[in-house]
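*Asks:* no FASTA, just this:
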C-alpha cells in the first residue's frame, strides 16, 4: 500500500539498458517488467506517493569515470539510448508536469551518490522507498545499500526489477532481504 511518505524509484529504465539494440541491454528480461513498472507508478500516484526517476547519464569517453573501463559507452547524454524505454517514455511525458514526479541525472550506480535525492526525500517526509528498474545487482543494489545506510525503509518490487543473469537476480533479491532488511513484494 502506497502512501504520501513513500516514493517509488524507477531506476535506469532506458533504451540502452532495456531495448533490443541497447548498448548494455538486459534484453527480454528487462522488457518483461515494463507493465509492472507502469502499474506501480500509476498506483504510487493514485495513493498519494511520489515517483522519482534517477537516470544514469554519461559523457562519451570520460577518462575520469570508473565505468568507462568496465562497460561500453551507454546512456550518453542526448541520445536514443538514454531515453526511457517503451511505455515509460509515454508515461513520463504524460506525467512530467505532476509535482510528485521527478526525473534526475545520476552519474554513479547509486541514485544517492552525487545527487540531492536524500535532501528531496527528507523535505517531503519520505521514509520508505519502493525500488524498481534495472539492473537489480548493480544500480538498484547500490541505491538500496545507500538507502539502508541513510535509514530508509526499503521495499523491492520483485516483479519490477531485472538484471543480466538469473544468478545476479537471485543473489541481489536475497541480499536485499537478508542484509538490508528489505521487504520483497
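*Replies:* Yep, that arrived. These numbers were taken from a predicted model, which means no experiment stands behind them.

*Asks:* Every contact and neighbour count from this point should use C-alpha atoms.
*Replies:* Noted.

*Asks:* Residue 165 and residue 137: what is the separation?
*Replies:* Noted for residue 165: a distance of 9 Å to residue 137, by CA to CA, to the nearest Å.

*Asks:* Included below, for side-by-side comparison, is a second structure:
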C-alpha cells in the first residue's frame, strides 16, 4: 500500500505563541513528532505534502472572515511552516510538495486528489492542526474518496480540547481510521 503524509496547517499563525490564530502549547508540543515523522517519510521515499491555509486580508467573500481573526494572510510570515519544520522544508523542499488551500478540507478547491491518485497513494497519514477543523474536514473528504486513514494522535492538536477528543473518536468510530497512539 502506497502512503503519503499530509501535514496540515502546521504554520506559524496556527502554532506559534504569537500566531494570529494559535492553538498554542498543544500545537507547539507536536513539533518534534511531526518533524521526526516527516523525516521518516522522506527517508523512505514516501510522499510528503504540506497543505497550508492561505487567505486574502479582509476578504468579504470568504466564510472564515467573519468567524476567525485574520490568519495565514498571503505574503506574511504567518504562513511559514512552524519552527524546525520550516527549516526541514527549506533543506528538502525538492522532496516536499507545498499546496495552498483556502478551505478547511485540503481537498476543497485543490488538486490534492489528482496528486495522490497519480502516484498510486491509497493510505493517508494526517498530522497538524486543528484536529476538529481542518484535520476533520480533510479526513471526511478523504474517507468519501476511498482513502485509508491513519491519524497520529501525537501529531494533531486543537485550541478546543473537547473538539479534539471528539474528532479523535469520530476518526476511529465513524471513518474507520487507524489511530496511532
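*Replies:* The structure has been received and is ready for your questions. Given the structure is predicted, the values throughout are model-derived calculations rather than measurements.

*Asks:* Next, the TM-score between them, please.
*Replies:* Remark: TM-score between the superposed chains equals 0.98 [TM-score structural alignment, normalised by the length of the second structure]; 180 aligned residues with a CA RMSD of 0.8 Å.

*Asks:* who has more neighbours, residue 165 and residue 137 of the first structure?
*Replies:* Shown here are residue 165 of the first structure and residue 137; by other CA atoms under 10 Å, residue 137 has more neighbours (22 against 14).

*Asks:* isn't residue 21 of the second structure right up against residue 73?
*Replies:* No - counting by CA atoms under 8 Å, residue 21 of the second structure stays clear of residue 73, with 11.3 Å between them.

*Asks:* max-length strand in the first structure?
*Replies:* In the first structure, with assignment by DSSP state E, the single longest strand is strand 153-162.

*Asks:* Now do the helices in the first structure.
*Replies:* 15-18, 28-31, 34-46, 86-95, 117-123, 141-149, 166-180 (DSSP state H).

*Asks:* out of those helices, nearest to residue 160 of the first structure?
*Replies:* Residue 160 of the first structure lies closest, by CA to CA, to one member of these: helix 34-46, at 5.5 Å.

*Asks:* In terms of secondary structure, what does the closest one contact?
*Replies:* Other elements packing on helix 34-46 of the first structure under the criterion 3 or more CA pairs under 8 Å, 6 or more residues apart in numbering; DSSP states H and E are strand 6-11, strand 50-56, helix 86-95, strand 153-162.

*Asks:* The same query, at a cut-off of 10 Å, please.
*Replies:* strand 6-11, strand 50-56, helix 86-95, strand 128-134, strand 153-162 (3 or more CA pairs under 10 Å, 6 or more residues apart in numbering; DSSP states H and E).

*Asks:* Now render these as TSV, adding mean neighbour count.
*Replies:* Compiled in TSV, those are given as follows (neighbours: other CA atoms under 10 Å):
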stretch	mean neighbour count
strand 6-11	26
strand 50-56	24
helix 86-95	14
strand 128-134	26
strand 153-162	22
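
*Asks:* closest one to residue 32 of the first structure among those?
*Replies:* Residue 32 of the first structure lies closest, by CA to CA, to one member of these: strand 153-162, at 8.6 Å.

*Asks:* Report the contact partners of the residue of the second structure most remote from its centre.
*Replies:* Distance from the centre of the second structure peaks at residue 60, with 24.7 Å (CA atoms, centre = their mean). Applying CA atoms under 10 Å, 6 or more residues apart in numbering to residue 60 of the second structure gives the contacts residue 66.

*Asks:* Tell me the residue in the first structure aligned with residue 59 of the second structure.
*Replies:* Per TM-score structural alignment, the equivalent position to residue 59 of the second structure in the first structure is residue 62.

*Asks:* ditto for residue 77 of the second structure
*Replies:* Residue correspondence, TM-score structural alignment: residue 77 of the second structure in this structure matches residue 80 in the first structure.

*Asks:* Once you drop chain neighbours, what's closest to its match?
*Replies:* residue 15 (6.9 Å; CA to CA, 6 or more residues apart in numbering).

*Asks:* So which bit of the second structure is the longest strand of the first structure matched to?
*Replies:* Across the second structure, the stretch matching strand 153-162 of the first structure (TM-score structural alignment) is residues 148-157.

*Asks:* mean deviation of the matching stretch from the first structure?
*Replies:* When the first structure is superposed, stretch 148-157 of the second structure averages 0.3 Å from its matched positions, counting by mean CA distance after the TM-score superposition for the first structure.

*Asks:* Would you quantify the distance from the closest residue to residue 31 of the first structure other than its chain neighbours to residue 26 of the first structure?
*Replies:* Nearest residue to residue 31 of the first structure, sequence neighbours excluded (CA to CA, 6+ apart): residue 18, at 5.9 Å. Using CA to CA, residue 18 of the first structure is found at 5 Å from residue 26 of the first structure.

*Asks:* got any residues that touch both of the two?
*Replies:* Joint contacts of residue 18 of the first structure and residue 26 (CA under 10 Å, 6+ apart) are 134-135, 162-163.

*Asks:* what's around the counterpart of residue 136 of the first structure in the second structure, how many residues?
*Replies:* When the second structure is aligned by TM-score structural alignment, the residue opposite residue 136 of the first structure is residue 131. The local packing of residue 131 of the second structure (other CA under 10 Å) involves 30 other residues.
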